[in-house]
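model this:
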Amino acid sequence: MNIGIFGGTFNPVHKGHVSALKKILSAVSLDRVLVLPDRIPPHKSAEGLVSGSDRLEMCRIAFSGIENIEISDWELKNEGKSYSVITLRHFHEVFSEDKLYFIMGSDMLASFESWYRYEEILTLCSLICVSRSQEDTDRLEGYADKLRAKGGEVIIVPVEPFEISSSQIRDMLKKNLDCTCYLDENVVQYIMAKNLY
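Purely as a prediction, here's the structure:
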């Protein structure tokens, strides 16, 4: 089987995450995708991070319409920062007969060579990177070629640009602005009911 690993802070999970995953599923043959909210992201400040259980539930709601998606709390249950190599070692062992695909955004690929044990990551999985424009794709192919030269497999998948970030959505929520164009309406209801952000 081909198994996708889609990690992220998902604080909150938004329509850009969902549409990117749908595009990836139409471009790459994946039998199953594990969505993993991370405990403490190593690349980002964790300021304003709501609880893992809330982010897990928002992911369940947002991705519920896509087949063969499993929301996993594996990273949330682990102590310390959520280093991708540790997650991939675990799932490489669990799915030893299967092929893993690690899904990332374009900013992640650009900084990939600074990741903890990035060369080991290339031996554990193939990388799928989303690109938001042709210009982005051209730039990313340069990074991808460097990783391919080290034996890595990198697939670039063009997706529709999503012009807002989770941090901008959090600011809108704080100001009680309507976010339904950016968030699943059931996610909005969950956020309001729990008084998140």
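
only C-alpha atoms for contact and neighbour calcs from this point on.
OK.

what's around G152, how many residues?
20 (other Cα atoms under 10 Å).

is it within a helix or a strand, and which one?
Using DSSP states H and E, G152 sits in no helix or strand.

tell me how far it lies from Y190.
Taking Cα to Cα, to the nearest Å as the measure, G152 falls 40 Å from Y190.

and S106, by the same measure?
Separation of S106 from Y190 (Cα to Cα): 29 Å.

and for T9?
17 Å.

now S96
To Y190, S96 is 37 Å away according to Cα to Cα.

these two: who's more crowded?
Counted by other Cα under 10 Å, S96 and Y190 do not tie: Y190 has more neighbours, with 16 against 10.

for the helix or strand where that one lies, name the packing helices and strands.
Per DSSP H and E, Y190 falls inside helix 185-194. Contact here means 3 or more Cα pairs under 8 Å, 6 or more residues apart in numbering; DSSP states H and E; on that basis helix 185-194 packs against helix 52-62.

the structure of the following sequence is requested for comparison with the preceding one:
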Amino acid sequence: MIKRKGIFGGTFDPIHNGHLHIAYEALYRLKLDMIIFMPSGKPPHKTNKIITDPKIRIELVKAAIDKENKFTISSYEIEKLGLSYTYETLEYYKALEPDTEWYFITGTDCLMDIRTWKNIDRIFKSCKFVVFNRSGYFKKKVIEQKNNIEKEYGTSIIYLDIPVIDISSTEIRNKIKESKEISYLVPKKVEYILNEMKLYK
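Okay, here's the model as predicted:
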């Protein structure tokens, strides 16, 4: 029986309830057997930004997903040398498990910028590309971009029109700096680690 697995990439700096909401919606709607959270190592589009130590981000993701047996975490992108390119990650997993049907889960912001990604054609060959809606994007524009990319690359993109939980990692970091409440934005175990380590203060 063919397994269906999703790769959900991001900096997760920190992971929050919005990420978990997306992961569960993808898990159920796409009937996936597993979702692999993939904290990015050195994302090429964020080379000018300060990102929290990867070991800490891994610890935060582990704390967030520890009760869900269909969620797991991979340190592949963090452990590999150099910049983290999505096509390399997907090709690595496709070679590792050739009989698995791979899904790559990302947001509408990535779809809108997809032409700036490296080796886009190889990404589409390695997976079913899944895009979830995010606040700040008009659905009509997103569908228009989806249709254009599908025609251009001869592919099919899955659009997950899910209820939006408007939380961002930037918002959480800013709230912590301002000593504001974040318990309603992140899982309890994540909040505990953030407090213990005094992250983002």
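
strands of the second structure, residue ranges please.
4-10, 34-39, 71-73, 101-107, 128-132, 157-160 (DSSP state E).

could you dump these to a markdown table with distance to N17 of the second structure and mean neighbour count?
Output for those, formatted as a markdown table (distance: least, Cα to Cα, whole Å; neighbours: other Cα atoms under 10 Å):
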| stretch | distance to N17 of the second structure | mean neighbour count |
| --- | --- | --- |
| strand 4-10 | 14 | 21 |
| strand 34-39 | 14 | 22 |
| strand 71-73 | 14 | 18 |
| strand 101-107 | 15 | 21 |
| strand 128-132 | 15 | 21 |
| strand 157-160 | 18 | 17 |
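
show the contacting residues for Y103 of the second structure.
Counting by Cα atoms under 8 Å, 6 or more residues apart in numbering, Y103 of the second structure makes contact with 4-7, 127-130.

apologies, that question was intended for I56 of the second structure.
No contacts exist for I56 of the second structure under Cα under 8 Å, 6+ apart.

swap in V142 of the second structure?
108, 111-112.

that one maps to what in the first structure?
Using TM-score structural alignment, the partner of V142 of the second structure in the first structure is L140.

quick check: its match vs S19 of the first structure, distance?
In terms of Cα to Cα, L140 of the first structure sits 20 Å off from S19 of the first structure.

sorry, back to before: the helix holding Y190 of the first structure: how far from the chain's middle?
Here the centre of helix 185-194 of the first structure is set off from its chain's centre by 21 Å, with Cα atoms, centre = their mean, to the nearest Å.

then stretch 4-16 of the second structure?
Distance of stretch 4-16 of the second structure from its chain centroid, counting by Cα atoms, centre = their mean, is 3 Å.

which residue numbers in the first structure go with it?
For stretch 4-16 of the second structure, the aligned range in the first structure is residues 2-14, judged by TM-score structural alignment.

which other residues reach the matching stretch?
Counting by Cα under 8 Å, 6+ apart, 29-39, 41, 49-50, 55, 58-59, 62, 98-104, 166-167, 169-170, 182-184 sit against stretch 2-14 of the first structure.

let's see it at 6 Å
Here stretch 2-14 of the first structure makes contact (Cα atoms under 6 Å, 6 or more residues apart in numbering) with 30-38, 99-103, 166, 182-183.

next one: stretch 61-73 of the first structure
With Cα under 6 Å, 6+ apart as the criterion, stretch 61-73 of the first structure contacts 32-36.

so it matches what in the second structure?
So stretch 61-73 of the first structure sits over residues 63-75 in the second structure, by TM-score structural alignment.

one step back: can you list the strands of the second structure in a markdown table and add distance to R122 of the second structure?
Shown next, in a markdown table, are the strands of the second structure (distance: least, Cα to Cα, whole Å):
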| stretch | distance to R122 of the second structure |
| --- | --- |
| strand 4-10 | 16 |
| strand 34-39 | 19 |
| strand 71-73 | 23 |
| strand 101-107 | 13 |
| strand 128-132 | 11 |
| strand 157-160 | 14 |
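
sweet, I'm off.
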